[in-house]
Each structure stands twice: as structure tokens, then as C-alpha cells.
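Asker: Need a 3D model of the following:
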Amino acid sequence: MIKAGIIGGAGYTAGELIRLLINHPETEIIFVNSTSNAGNKITDVHEGLYGECDLVFTDELPLEDIDVLFFCTAHGDTKKFIESHNIPEDLKIIDLSMDYRIASPVHDFIYGLPELNRRATCTAKHVANPGCFATCIQLGLLPLAKHLMLNGDVMVNAITGSTGAGVKPGATSHFSWRNNNMSVYKAFEHQHVPEIRQSLKQLQNSFDSEIDFIPYRGDFPRGIFATLVVKTKVALEEIVRMYEEYYSKDSFVHIVDKNIDLKQVVNTNKCLIHLEKHGDKLLIISCIDNLLKGASGQAVHNMNLMFNLEETVGLRLKPSAF
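Answerer: Prediction:
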């Protein structure tokens, strides 16, 4: 059994991670650390786990007792923790924050998008889990980058559910504001753009065009629905073939020949992609669950690869669908 620890156990991503790991046949949770909830039951915070989990939050850190450590912490906290604690040499780390997503000679974290870095993830000791928007958008673009087809600006519009803002209530996640409402935020300046660019340049080093990304807040709890537009003269049939070939060995990405919707992916680790051609404009529609494929599900996917398990173990999940 893989023995797991979680730091930062009170948020949405931690709740989903706990749910996945307690139902994972090859994993045992040894501790869930939360200084603000130490001594409280997990179900006092994550009430959806009633009847499934009798664990208690702790402020202890028995790192020597685990095989893998998940960080579900605020951005910046993982780096501070690693720099201030003695980490066992053989302990694997999966960081769900953005602290180590950008490659640097000062750290050895692998960018954990399996559809891009599967081989490197399988042998990695430290993995940086991608951002939710970054995951959805990259999966829509990677096959084009592989074929050196991103030779102009990429236009992206993507809408996310309220859980993307985290568990702490705020002015733009309050029900009375969010319900029946929609708004733009961080237009052209979202923090996930650098990691998207990094991945595209990994496949197409010549890529230097703009990624014009406009994020939207949606009035639903979970999911990301993205539309991407690029220009190309390549026929749709050939593009579909490229996408199907690129993702032929990936269990969670599916190319769909008719329009897609969020309910097909919410509560799953899937990404669905639909392609359309209108003149020389290629429309790519990509959707994921921001908490699963965009966070905790992808973290478990990475864990499976790091421990040489079949990648879908613990991740065959039913979508809400209706």
C-alpha cells in the first residue's frame, strides 16, 4: 500500500483528494495536516465524506511514515515548508500549488501534465501539479504544438465554477453575487499563462505568439469550459486525426465528434475535446472538472504513474451527466 500524507487539508482540493485516496485500492492516508482544524474530524469540514472517513485532522507531520506527500496549500507555502523542514530523501512530493510549475535549475520538480510529461513523471520524485485553467487549455493545444501549427495568436475564452476561487468565501464567490451572474477577471494577465506557454514551447520551440486568455467567473460550482480559436488552412479531418493520434495512449482525454458540455466531465478526471473548422479558423472546445482533472484527480493520476500503477486506478468516476 502507498502511504500518503496531506498538508493543507481543509480546502476544496484537499477534500476531493481525501475522497479519491480513501477509495483508492492501493493507498492508505496516514495523516491529514491542518493547523486550524487539528483535533477535529475530517467530516466536520468535508461533510460529504460522512460514512466513508473516520480520520481526524492533525498538526503533526510524521513524514518518515509516508511514501508520498501532497501539498494542498496556498501558493508560496509549499516552497516555505520545503525550505524549512528536513524532508526524507526517498519521500515523493506532489505539489498542487503553483510554486514549482515553472522549470528552474534551482529545483527538480517535473511539470505533472501526464499527456505531456508522462515518461518524466514515471521516474520523478517531485511533481508540480498543473493549474486548472492551464490543464484545460493545454490539452486543447498540445497536438497543434506537436505538429508545429501554432504560428499565430491563440484566442482563449474560458469560464470556471466558483470552487476555482477556493473554499474561503469572498465577494465574488458569495451566492447572492455569483448566482445568475457572470464576470471577467484577470483578462490577458492570468497567472496560468506562463505554464501554458512553457508547455507549448516544449513541443514547438518556435512558438512566440500571444495567448490572449480571457477568464470568466460562472454561476455554477465546478467545471471549466474553454473555447480556443487559432488560424490554420489544414483540413478538419486531418486535424482530428492529429488529436486522436496524440491522445491515443491517454486514458482521460477524448476527442468527441459532436458538441460537448460540462456535465459530461464534472465529477470525473476526463477532458473532452470537440473540434470545428469555420473557414481558416479552428475552434477547439475543451472542458474538465477544475477540482479533479484540474487538481486532485490529476494529482492521483500523477501518483499512479510515480508508483508504477495503471493510470486509471481509483479514477474511474461517474460524471453528473443528469
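
Asker: CA only for contacts and neighbour counts going forward, please
Answerer: Will do.

Asker: ok, now which ones touch L283?
Answerer: 227-230, 275-277 (CA atoms under 8 Å, 6 or more residues apart in numbering).

Asker: To check against the first, give me the structure of this:
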Amino acid sequence: MQIKSIECYPLRIPGHPYCGGHDTRKNTGQYGDYTTHAVYRAIYTMNAETLLVKITSDDGVVGWGETQAAITPHIVAQLVNELVAPGYLGQDPHDYAVLRDRAYDRLRDRGHDSGQYVDAISACDIALHDLLGKVHGKPVHQLLGGAYRQEIPCYVSGVPAVSVAEQADHMRRWQEQGFNRFKISLGYGVKQDIAHMEGLRRELGDEPTFLVDQHWVYDLNDSIRIGRAFEALGIGFMECPMDAEIFAQYGKLCAALDLPIALGEEFRTRYRFKERIDAGALDIAQPDIGRLGITEGMRVTTLCNAAGIPSAPHIGSGLAPYTAASLQVAAATENLFLLEFQPTQID
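Answerer: Next comes the predicted model:
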């Protein structure tokens, strides 16, 4: 069996913005269809964007992959077509790890370990796993070694609201459906963040587990101040409060707090995770399968498991192949903490 064709489908869904693009009152700059936000430091789309990749074998089996191309998916498609696909065509899909590593190596001096080039590789990697699952008539987690669990513990992410009361009402509706873990996007200031979480505790009591995402906006001192207040509120983890690059500071933060520190959504290789693990700079890893792919994602969870670090796979903006790949990795991850659930993507 050989790979016969690779086709790209960059998608844009108008008027369906994700996360930082949804609240135009807080947008600070416009770059065509993209915007910057008063708090969230990355650029966001005013639509919903992603890239689907279709790989077909010479005997007609089709696999679908997706990368988290939340902006400019047409650029990622061009990278697939011009730099990734030529190395995959004519090859055996079972060699997915070798194909992934060779594609990674080809751009060794051209930004090979991050950014949209790795996203292009990851979309193809997910598609190959989907194809192989169909070839063998098995769910992908069985190809990865089996499922450690039949049910995946999840938290609800992206609960938009203008006020604490409105957000609490959204959460109550999710509680009625059986969910009791929620991630809240913060980063509006030390006092504001603490007051917001105090308000949610008053509204919903001690039963829900709250997780917080602070979008890389604080320094070490403010992160410690917020973290200590969050410890008293029983917060489950604090996600990326500081710049991810300053992992020595993260080591100090992890040592100063009992509150678990989570990060890793933007990392695209196991090497970025290993640096943080060696520095004692994270308590919970957040591999994003839409950026890592399944092959590298499993390498990350294995690395973290060996270090005693639980994994909580991150899910951002995307469609079914991205979510399905994340579920398969979560099932096959021994030391799983939680999986992110993005209801706005399902809707």
C-alpha cells in the first residue's frame, strides 16, 4: 500500500469567531480578517478557520487530518503541498513516524521546530492514522497500544460571558448535562482575576472544579500573588500565566505554589516539553494534538508519564478530525488528567 494523493482544504466559516475574536469591544487592532485583543496576546480571526487534509492510498482508502490552523490556513495548505506532500507520496502509510521525522528534518535550519510548518506535518500525520485505522478496521487508540479508559474526563472550555452572573448561568446549564469542570479565560489584572473567581465561587459553591487560563500576561510576582489567592479558592490549575519562553521563572513559580501550573499548548515538539520538565517548570502538560500530530503527541505523553507529569491535552479552534484525534490520544495516554472540550466547535 502506498500514498497516492494528498489534498488540502483550507476552510473559513464567516462570522463564527473563536476566543479572542468574539468580543469586538475588546479588540485593539485590525489586520484584514484578523484582530488583536486587549488581553489575549496572540492574533485571532474574526471567522473560524482551519485546514483539513485528505490522504488517499493507492487502494482507495481515505484518511482525514486537521491541524489547528486558526489563522491563514491557506498558508499551511501551501506548506503541505510544496514541502510535506512530496516526501509522503509513494510511501507506505505504516511508516508514519519516519515520514513525520524526515519532513521535520528537511527544514532543520528554516524554523523546523515550531510554527505553521510543523502544523502542516501534523495534519498529514493525523490523516495517516485515520487511514490506518480504516485499513485495519480498528480505532486509532488500538493502533497506539490500547485504551487506558473507556470514558474520557473532560472540562468545558470557552464559556463566554460579560458578567460573573451570566457565566455562572452558562455553567449551570452544563452542570445539568453532567459537566462540572470549567476553564475560565482571565488575564484582566490581579485584582480583577481574583474577584472574578471569588464571584464564581459565591455563585456556584464548592462543587465545580475551576481551571483558569491567563494567556501569558503576568510576571512572576503577580503570578505568585494570583496563585496564592487561587489556592484558597480551590482552583484546579493555572494555565500559562507568564511568557512560555521564560521557563526558569516557571520553575520558581511551580516551587512557590501548591496550585498546579499547566502549559504547553503552543509547543510543537517533545523537546520543548522536556526543557520545562528538566527545569521543574510545569506541573501539568497540555499537548495540542492539532499542533503536534498523533505521533509526536504520543511521544510527549510518554515523556511526561516517565517524569510523573500528567497530561491534559489542549483543544482550541477546529473541527471533527482534530477533536477525534485528541480523543484517541487521550484514551491511549496512561497518565491523563483531563481533556479540553470546546462546545463552540461542536455547535
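
Asker: Fetch the TM-score of the aligned pair.
Answerer: Superposed pair, TM-score by TM-score structural alignment, normalised by the length of the first structure: 0.28. Supporting alignment: 153 aligned residues with a CA RMSD of 6.5 Å.

Asker: rewinding a little: could the contacts of L283 of the first structure go into a markdown table alongside neighbour count?
Answerer: Shown next, in a markdown table, are the contacts of L283 of the first structure (neighbours: other CA atoms under 10 Å):
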| residue | neighbour count |
| --- | --- |
| T227 | 20 |
| L228 | 22 |
| V229 | 19 |
| V230 | 20 |
| L275 | 22 |
| E276 | 18 |
| K277 | 19 |
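
Asker: Return the subset of these lying in strands.
Answerer: Among these, DSSP state E puts 227-230, 275-277 in strands.

Asker: Reformat the residues you listed into JSON lines and put distance to K3 of the first structure next to each item.
Answerer: JSON lines is the format used below for these (distance: CA to CA, whole Å):
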{"residue": "T227", "distance to K3 of the first structure": "39"}
{"residue": "L228", "distance to K3 of the first structure": "40"}
{"residue": "V229", "distance to K3 of the first structure": "43"}
{"residue": "V230", "distance to K3 of the first structure": "44"}
{"residue": "L275", "distance to K3 of the first structure": "41"}
{"residue": "E276", "distance to K3 of the first structure": "45"}
{"residue": "K277", "distance to K3 of the first structure": "48"}
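
Asker: from the residues you listed, which is closest to Y243 of the first structure?
Answerer: L275 (9.4 Å; CA to CA).

Asker: All the helices of the second structure, in order from the start?
Answerer: Remark: helices assigned in the second structure by DSSP state H are 73-79, 85-88, 96-106, 116-136, 140-143, 164-176, 190-204, 220-232, 247-256, 270-278, 289-306, 320-332, 343-346.

Asker: Columns mean neighbour count on top of the ones you listed, output as JSON lines?
Answerer: JSON lines is the format used below for the helices of the second structure (neighbours: other CA under 10 Å):
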{"stretch": "helix 73-79", "mean neighbour count": "20"}
{"stretch": "helix 85-88", "mean neighbour count": "18"}
{"stretch": "helix 96-106", "mean neighbour count": "17"}
{"stretch": "helix 116-136", "mean neighbour count": "25"}
{"stretch": "helix 140-143", "mean neighbour count": "18"}
{"stretch": "helix 164-176", "mean neighbour count": "15"}
{"stretch": "helix 190-204", "mean neighbour count": "16"}
{"stretch": "helix 220-232", "mean neighbour count": "17"}
{"stretch": "helix 247-256", "mean neighbour count": "18"}
{"stretch": "helix 270-278", "mean neighbour count": "18"}
{"stretch": "helix 289-306", "mean neighbour count": "24"}
{"stretch": "helix 320-332", "mean neighbour count": "23"}
{"stretch": "helix 343-346", "mean neighbour count": "14"}
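
Asker: Of all the ones you listed, which one is nearest T56 of the second structure?
Answerer: For these, the distance to T56 of the second structure is smallest for helix 116-136, at 7.8 Å, taking CA to CA.

Asker: which helices and strands does the closest one pack with?
Answerer: Under the contact definition 3 or more CA pairs under 8 Å, 6 or more residues apart in numbering; DSSP states H and E, helix 116-136 of the second structure sits against strand 48-57, strand 62-67, helix 73-79, helix 96-106, helix 140-143, helix 289-306.

Asker: Mind putting these into CSV with distance to C154 of the second structure?
Answerer: Converted to CSV, those look like this (distance: least, CA to CA, whole Å):
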stretch, distance to C154 of the second structure
strand 48-57, 23
strand 62-67, 21
helix 73-79, 27
helix 96-106, 28
helix 140-143, 18
helix 289-306, 16
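
Asker: what's the closest of the ones you listed to R276 of the second structure?
Answerer: helix 289-306 (10.4 Å).
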